[in-house]
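Chemist: Would you be able to build a 3D model of this:
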Amino acid sequence: MNFLLETLQMLVLSIYYNLEVFVRLFIPARKKSVSGEVVLITGAGSGIGRLMALEFASLGASLVLWDIGVEGNAETARLATEKGATTVHTYLCDCSNKADVYRVADQVKREVGDVSILINNAGIVTGKKFIEAPDSLIEKTMEVNTMAHFWTYKAFLPAMMANNHGHLVSIASSAGMIGVNGLADYCASKFAAIGFAESVALEMLSLGKDGIKTTIVCPFFINTGMFEGCGSKWPRLIPTLEPVYVAKKIINAIRTDQVYLILPRSLYVVLGLKNLLPVKLAVLLGVYLGAFNFMDAFKGRVKKTQ
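Modeler: The predicted structure follows:
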């Protein structure tokens, strides 16, 4: 195909795809059924992981719950059963350990079968300035927030490719799209997670595996305790998100094959301006929104005393 024909094709398809987006503003995309799908959620023992499990339970999915905590995972399984889940499997897994991920993945494949919806949700944050963060915590952040995605994909993606059916979900962060003062290692891990997910999605398309979908979730701070004490300068513009709301939006994004989910909606504007404004003006906008001080009052999730 010559240059003129390919250019014409690109222009025609550009118009079509823009019209498609416009129509979707008025006619919501049809939601696919997840009944009978095998859904694996890492970090399922609390927070968004637990809430997603409960949403999937009410939709008839089979659940595979991974967490580093036995009690929290068991509680999620109990609640999911109450929600109507017919099949729930729980596994103790340290997602920062490659060998553990592969070992538990093999166990899942033997005991449950092929995973068709993989949700990499497990995540940690140090909450320290880069220069103050111990090397061990930086490494742990990268292992859980980024490298675990590599190992779970390696374990479960081949079956999805063989069936040309599946959904890969990365619970990333808005901090994976724009740097945040005081979150150097966390931002690095989430930037990497997003780049990895995007790259694998393109690999699947290039291989003709169009039945494998990808959803990348980039929320602002969620009121789960992980970022306790943090928030924006102007909550009406960029509010701290409620967990139930976020979980429902994620499930909706998965069921409508939405590639990117950024929450709240105001962040679409902020992230767009990042690439359009002069650097000094972008920094000024960051100061106005309080981005330089998001982490000043960070407390993090408080551990329960025995």
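
Chemist: switch to C-alpha atoms for all contacts and neighbour counts from now on
Modeler: OK.

Chemist: Which residue lies nearest the spatial centre of this structure?
Modeler: Nearest residue to the geometric centre of the chain (CA atoms, centre = their mean): residue 171, 1.0 Å.

Chemist: now the other sequence, so there's something to compare against:
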Amino acid sequence: MNSQLYYKVLLAVSGYGGRCCSYVRERENMNLLLDCLWLIVVITYSYVEALVKLFIPLKRKSVCGEIVLITGAGHGLGRHTAFEFAKRQSVLVLWDINKYGLEETAEKCRDLGAKVYIFVVDCSCREEIYTTADKVKKEVGDVSILVNNAGVVATSDLLSTQDKQIEKIFEVNILAHHWTTKAFLPAMMKNNHGHIATVASAGGHVTVPFLVSYCSSKFAAVGFHKSLTQELAALGKNGIKTSCLCPVFINTGFIKHPRTKIIPILEPDKVAKKFIDGILCDQKMIFLPTFVKLSLLLERILPDRALEAMNKMTHVKFDAVIQSEEKDK
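Modeler: Down below sits the predicted model:
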């Protein structure tokens, strides 16, 4: 092939390749436009659907006969959540480090007509979680609803918080969620049926001074819930639902004398009713009170000075240890 013919062929091929690239770019741009239009349709539909749901009661699923495991069930929110499931005739598997508290919860649940199994478990210990999970599978069966509720807190400034306290907070408040979920999720995936509920906190979205480690662990718990939700969807396991509870201060005694100018202090029995209602409706994020959603929006759009003014107006206070001295903050 002479040089002139070679260059003619090369130019022809290059021109064809350029036209192909241009065509591909046009197709990609068209697909992006169609995706944007479809997104607008979905957003509009979602708003209309949400508006309709305000006036039409949502259908609630039955949990009768479901094996429900609740960590931290010996007191507070865990205990009252157990009561709500007991009223609905679920089979209860209750975990807590406090045997006496577990027995009290179990007795009341049995009075409500539920079948109850109790296991004394330290949720800060991974091996203890896995060992007890194996016992549950053998003695009770496959857990279909997992409520990761156990939690601990240290009310102090960061410098006054002991290293062991920080480690314990993360072991119980977030690492335990990984271990319990890894233990019970395989059976849920096999059946494409189940529900994993995470008890986080409003402190997993907005921060409070003198709760640095606690808020950090709850941010992680919210991230765990969101990531797990997306992963289950990516795997096509749409039969496994997830919920995340994010309340403000609950009157459980964990945090001593909590008070604010605006935000109410919640009672555990009322929170448990809202919690199980959210689970039965497959609600992904459950904020209590609901106006917490507004504070999340304001935090993202308000300038720093305005946020500081809003925090002063809220005026969150509780008993805390500051520089190794107990003070009211």
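
Chemist: So what does the residue nearest to the centre of the first structure match up with in the second structure?
Modeler: Aligned by TM-score structural alignment, residue 171 of the first structure pairs with residue 199 of the second structure.

Chemist: Go ahead and confirm its match touches residue 148.
Modeler: Yes - the pair residue 199 of the second structure / residue 148 is scored as a contact, 6.1 Å apart, by CA atoms under 8 Å.

Chemist: Which stretch of the second structure lines up against the lengthiest strand in the first structure?
Modeler: Looking across the first structure with DSSP state E, the single longest strand is strand 212-219. With TM-score structural alignment applied, strand 212-219 of the first structure matches the range 240-247 in the second structure.

Chemist: what does stretch 33-46 of the first structure give?
Modeler: Counting by TM-score structural alignment, stretch 33-46 of the first structure pairs with residues 62-75 of the second structure.

Chemist: Next, the mean deviation of the match of strand 212-219 of the first structure compared to the first structure.
Modeler: On superposition with the first structure, the mean distance recorded for stretch 240-247 of the second structure (mean CA distance after the TM-score superposition for the first structure) is 0.6 Å.

Chemist: Next up, the contacts around whichever residue in the first structure pairs up with residue 265 of the second structure.
Modeler: The alignment partner of residue 265 of the second structure in the first structure, by TM-score structural alignment, is residue 240. Taking CA atoms under 8 Å, 6 or more residues apart in numbering, we find residue 240 of the first structure in contact with 220-223, 231-232.

Chemist: before we move on, what about residue 299 of the first structure?
Modeler: Counted by CA under 8 Å, 6+ apart, residue 299 of the first structure has contacts 127, 227-230.

Chemist: In a markdown table: the residues you listed, plus secondary structure.
Modeler: Output for these, formatted as a markdown table (DSSP: H, G, I helix; E, B strand; the rest coil):
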| residue | secondary structure |
| --- | --- |
| 127 | coil |
| 227 | coil |
| 228 | coil |
| 229 | coil |
| 230 | coil |
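
Chemist: Could you export these as JSON lines, including distance to residue 181 of the first structure and neighbour count?
Modeler: As requested, these are arranged in JSON lines below (distance: CA to CA, whole Å; neighbours: other CA atoms under 10 Å):
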{"residue": "127", "distance to residue 181 of the first structure": "10", "neighbour count": "21"}
{"residue": "227", "distance to residue 181 of the first structure": "14", "neighbour count": "22"}
{"residue": "228", "distance to residue 181 of the first structure": "16", "neighbour count": "17"}
{"residue": "229", "distance to residue 181 of the first structure": "15", "neighbour count": "15"}
{"residue": "230", "distance to residue 181 of the first structure": "12", "neighbour count": "20"}
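
Chemist: In a markdown table, list those along with distance to residue 78 of the first structure.
Modeler: Below are these laid out as a markdown table (distance: CA to CA, whole Å):
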| residue | distance to residue 78 of the first structure |
| --- | --- |
| 127 | 32 |
| 227 | 26 |
| 228 | 27 |
| 229 | 30 |
| 230 | 31 |
